[in-house]
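>>> Predicted coordinates and the sequence they were generated for:
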Amino acid sequence: MRVPDGVRTAVNVLLCLAAVVATGWSGREIWLVWDGRRQIDAACGGFVPAGRVLALSEAGGTITHRRLDDDSFDPATGIPRDCEIFSTEAGERHGSSTGSRWFFTGEMGVLPTDRPRVVDNPVEDLVDPRGGRTHPSQPLGGGIAGTVTDNDVTVQLPCEGGTAKGRPVEALWARAALLSRVASEERAHDRDVLAETAVIMANNLADRLGCADRLPDAPDHAPDLSEGPVPAARAEGTCAWYGKSGLAERSPYPDTVVESRTDDGVWDERCGLVLGDGRARSLYLSEADRHDWLSEPQLAGQWSVSLHTYSGPVAENLHLTRTYGDEAPEPAAPGKAGRSAGEPIWWASSVCDGRPQIHTMAVATGYDRLVAPRMEQVFRAYVDDVTARRHCTDTVLPESSAFRAH
């Protein structure tokens, strides 16, 4: 059938208009991607892979970055130490009044650092105080010293032969983070992208500093984040020793744990022991009449014990508490052991593969006055487990007198 000329002309015009619209749309998308890459490179000094950041779920629309100032640069290396990226996609998802929202941060630096690491505070939450799901950090795996949390991935890399402004560098670190948490299964893609991004950042920094080694490619899939707390009897990772000890079967000891998989390459490994609501309330009711100073726990997981092992350069500059004004610092010195003068925090030390390790225990304020003498057994069992697993020597533990109730 012959198509009338008028109809054919109209169809051709519509096709041309559609082509023009499609060309204009694709041209705008190409410009947005190009400008997004430019924004990320400008903010992050070229160390952060722009293509990976643009693959994150909140990277759509217009990309901008926080303007760099004098404080944006690491004095040890002269490079941008953190970069903050904004997008209109994140703004739309979270109802930003400005139309754009900060969604990604890239950070990096060198070790050792002049700034000390401070151990857990005795009032730090190990679980969601509102009783929601808690996702403890997990080792990245794949032969990489790295950790994955519900919103970031951090990696470390030894830096033999590297220098920064004429000073030798022992190791370096890089962190890729989202502002929003990514624990849900639908956000597994973002965790994978963050892992790849952090590894590339570390290798780019290693190139700049002249380090001998590079990290291998990140695993295709970052590890899932298991939920906690779980009953101590089910512990099979960093708290498996506690489940086997039998202590959790009776009060006043914690009956649940928050743990990760074991990985001897991780510089900060944690085991959290938490009193469930039922055991915490039962313990309070049994002790309140004898201790007028004892306050009833009001939040989920308020009574807990946090156990850490720090290794490598982190262990060489570790403080038990933060200092303010003229306060003297309390270093957790390698080769020694003891207790903080003012907080329920204990530390031990050991040597693994020729490098110092510091093991710490922080007991929740209030709960510590009930259980301090019993915590010696807990701390010794924890240190014994870690040092045996990591083949450590020269272990130094606090004296029994350090576990008196204050």
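Yes, it's here.

>>> all contacts plus neighbour counts: C-alpha atoms, from now on.
OK.

>>> Tell me how far Pro116 lies from Arg322.
9 Å (CA to CA, to the nearest Å).

>>> Just the buried residues of the helix or strand Ala10 falls within, please?
Taking DSSP states H and E as the definition, Ala10 sits inside helix 5-44. With burial defined by 16 or more other CA atoms under 10 Å, the residues of helix 5-44 counted as buried are 32-33, 36-37, 39-44.

>>> my guess is Ser137 contacts Val153, does it?
No. Taking contacts as CA atoms under 8 Å, Ser137 lies outside contact range of Val153: 9.4 Å.

>>> number of nearby residues for Ser340?
17 (other CA atoms under 10 Å).

>>> just checking, it touches Trp346?
Yes. Ser340 lies in contact with Trp346 (CA under 8 Å); the separation is 6.3 Å.

>>> ok, which stretches of the stretch 201-350 of the chain are helices?
240-245, 277-287 (DSSP state H, counting those that start in this stretch).

>>> let's bring in a second one:
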Amino acid sequence: MIGERVRRAVNVALCLTAVVGTGWGGYETYSVLSARSEINAACAGLVPVGKGEGERTFFEAFVTLEPDTRPVQPDEHWAFERSYRPTVDTPLGHGIPGLASDSGVKVKLTCAGKVRRNGAPVEEITAYAGSTTTGYTPVFKGRGQVSGDTRDVLASIAVDVANRTAERLGCESRLPDAPAGIPQAVEDLTPAPRASGTCGWYAKARDQDVLLPDRVVGTRADPDVWTESCGLLMSQVGASQARADGYGDLDPLARDQNWSASLDSWFGTEAENVTLPRLGTDDPVEAAPGKAGRSDEKPAWWASSVCHGKPAVHTLVLGGAAYAERAAPHFAKIFRAYAEDTDKS
């Protein structure tokens, strides 16, 4: 979701280089560049070079200036067998608005000082640094995670790029130095009764309803991030119990028939461009701040509120079609509990 939106945004820097080691690597026009001056020139002086020592790691970095009108959509979390594991981006913490995925780090810097670029106001700077192997695309999504050392370096690069862009544009604010030891994106599924963090509300809200998923995947809550997520996923055991308790018409868990729900929230400028998917069309449903509604084609709801003085949009998207149709009435209380808890946190 980050890639396409950022590529089409106002790009101040687009750079593919080596995080550590002395040179660049890549394909076609990137050729082989080794001098630090060439790296700085290619990256417009925004991406630092020579960080650390050791094996060369390739990355790509992007900068986006907000507000950005490109739409964002919820991630759908699902897992019906061990080889399919959802991940939830984890907050960087330490006062930095940032999130670490399984392949990269994204940070936001609020641009104080009434800065304008090309006549348009600049409210925020978003910088992303992600690991690659071929020089074009992050490759870790859903297939393992970058190492802790690489994640720390990517975070440092993202922060440096945001701060250097802020300096160049004349923004007054800066991000603090990136921390070390950043946790990896969360992929461990937790039994619903032990839910915590962004899913902590679910332990009580689920009660004993067998049609509701019995596992969660979420992160610790962080007031500095611009989005947060909680995935609800039914286990094979839970699905079997539900089918035995009166829901035998539902198909067992499978690739195209997962029993899941994804709950997401966006805050501030990110809340202005949230959309929900429609089946069979590229025309999405706009989840506008200040309103509430649902998508008829695919069971999905949105609600809006104000969190910490900023507009917020909350969404719920259900998984497989048959499960979504049967379980939708059971999720009314779940979505209400989620939105109320998010507003309080």
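Structure received. Everything quoted here is computed from the prediction, not taken from an experiment.

>>> care to give me the TM-score?
Superposed pair, TM-score by TM-score structural alignment, normalised by the length of the second structure: 0.80. Supporting alignment: 309 aligned residues with a CA RMSD of 3.0 Å.

>>> Please identify the residue in the first structure that aligns with Arg336 of the second structure.
Counting by TM-score structural alignment, Arg336 of the second structure lines up with Arg380 in the first structure.

>>> Against Pro254 of the first structure, how distant is its match?
Where Pro254 of the first structure is concerned, Arg380 of the first structure sits at a distance of 16 Å (CA to CA).

>>> Could you check which of those two has the larger neighbour count?
Counted by other CA under 10 Å, Arg380 of the first structure and Pro254 do not tie: Pro254 has more neighbours, with 24 against 13.

>>> And for Ser173 of the second structure, the neighbour number?
14.

>>> from memory it sits against Leu109, does it?
Yes. Assessed by CA under 8 Å, Ser173 of the second structure is found in contact with Leu109 at 7.4 Å.

>>> Comparing Pro116 and Arg322 of the first structure, which residue is more hemmed in?
Pro116 (17 against 14).

>>> quick one: Gly320 of the second structure from Arg164 of the second structure, how far?
In terms of CA to CA, Gly320 of the second structure sits 45 Å off from Arg164 of the second structure.

>>> swap in Leu175 of the second structure?
10 Å.

>>> can you check Ser101 of the second structure too?
Counting by CA to CA - Ser101 of the second structure and Arg164 of the second structure are separated by 23 Å.

>>> Show me which of these two is the more surrounded one.
Ser101 (22 against 18).

>>> residues touching that one, list them.
87-90, 184-185 (CA atoms under 8 Å, 6 or more residues apart in numbering).

>>> again, only using 10 Å
87-91, 130, 140-141, 145-146, 151, 183-186 (CA atoms under 10 Å, 6 or more residues apart in numbering).

>>> okay, and the common contacts of Ser137 and Val153 of the first structure?
With CA under 10 Å, 6+ apart, Ser137 of the first structure and Val153 have common neighbours Thr147.

>>> which one of these two has more residues nearby?
Taking other CA under 10 Å, Ser137 of the first structure and Val153 do not tie; Val153 has more neighbours (28 against 23).

>>> Name the helix or strand for the aligned residue in the second structure for the more buried one, please.
By TM-score structural alignment, Val153 of the first structure lines up with Val105 in the second structure. Assigned by DSSP H and E, Val105 of the second structure falls within strand 104-110.

>>> That strand vs the first structure, average distance?
On superposition with the first structure, the mean distance recorded for strand 104-110 of the second structure (mean CA distance after the TM-score superposition for the first structure) is 0.6 Å.

>>> against the first structure, where does the next helix or strand after that strand fall?
Under the assignment DSSP H and E, the closest C-terminal helix or strand after strand 104-110 of the second structure is strand 116-117. Aligning strand 116-117 of the second structure against the first structure (TM-score structural alignment) gives residues 163-164.

>>> same thing with stretch 5-13 of the second structure?
Using TM-score structural alignment, stretch 5-13 of the second structure pairs with nothing in the first structure.

>>> what secondary structure does the closest residue to Thr64 of the first structure other than its chain neighbours sit in?
Leaving out its chain neighbours, the residue that sits closest to Thr64 of the first structure by CA to CA, 6 or more residues apart in numbering is Phe86, at 5.1 Å. With DSSP: H, G, I helix; E, B strand; the rest coil as the basis, Phe86 of the first structure sits in strand.

>>> what lines up against Phe86 of the first structure once you look at the second structure?
Phe86 of the first structure maps onto nothing in the second structure, by TM-score structural alignment.

>>> Do I have it right that Phe86 of the first structure meets Glu92?
No. Using CA atoms under 10 Å, Phe86 of the first structure is not in contact with Glu92; the gap is 11.6 Å.

>>> Between the two, tell me which one has more neighbours.
For Phe86 of the first structure versus Glu92, neighbours defined as other CA under 10 Å are more numerous around Phe86 (26 against 17).
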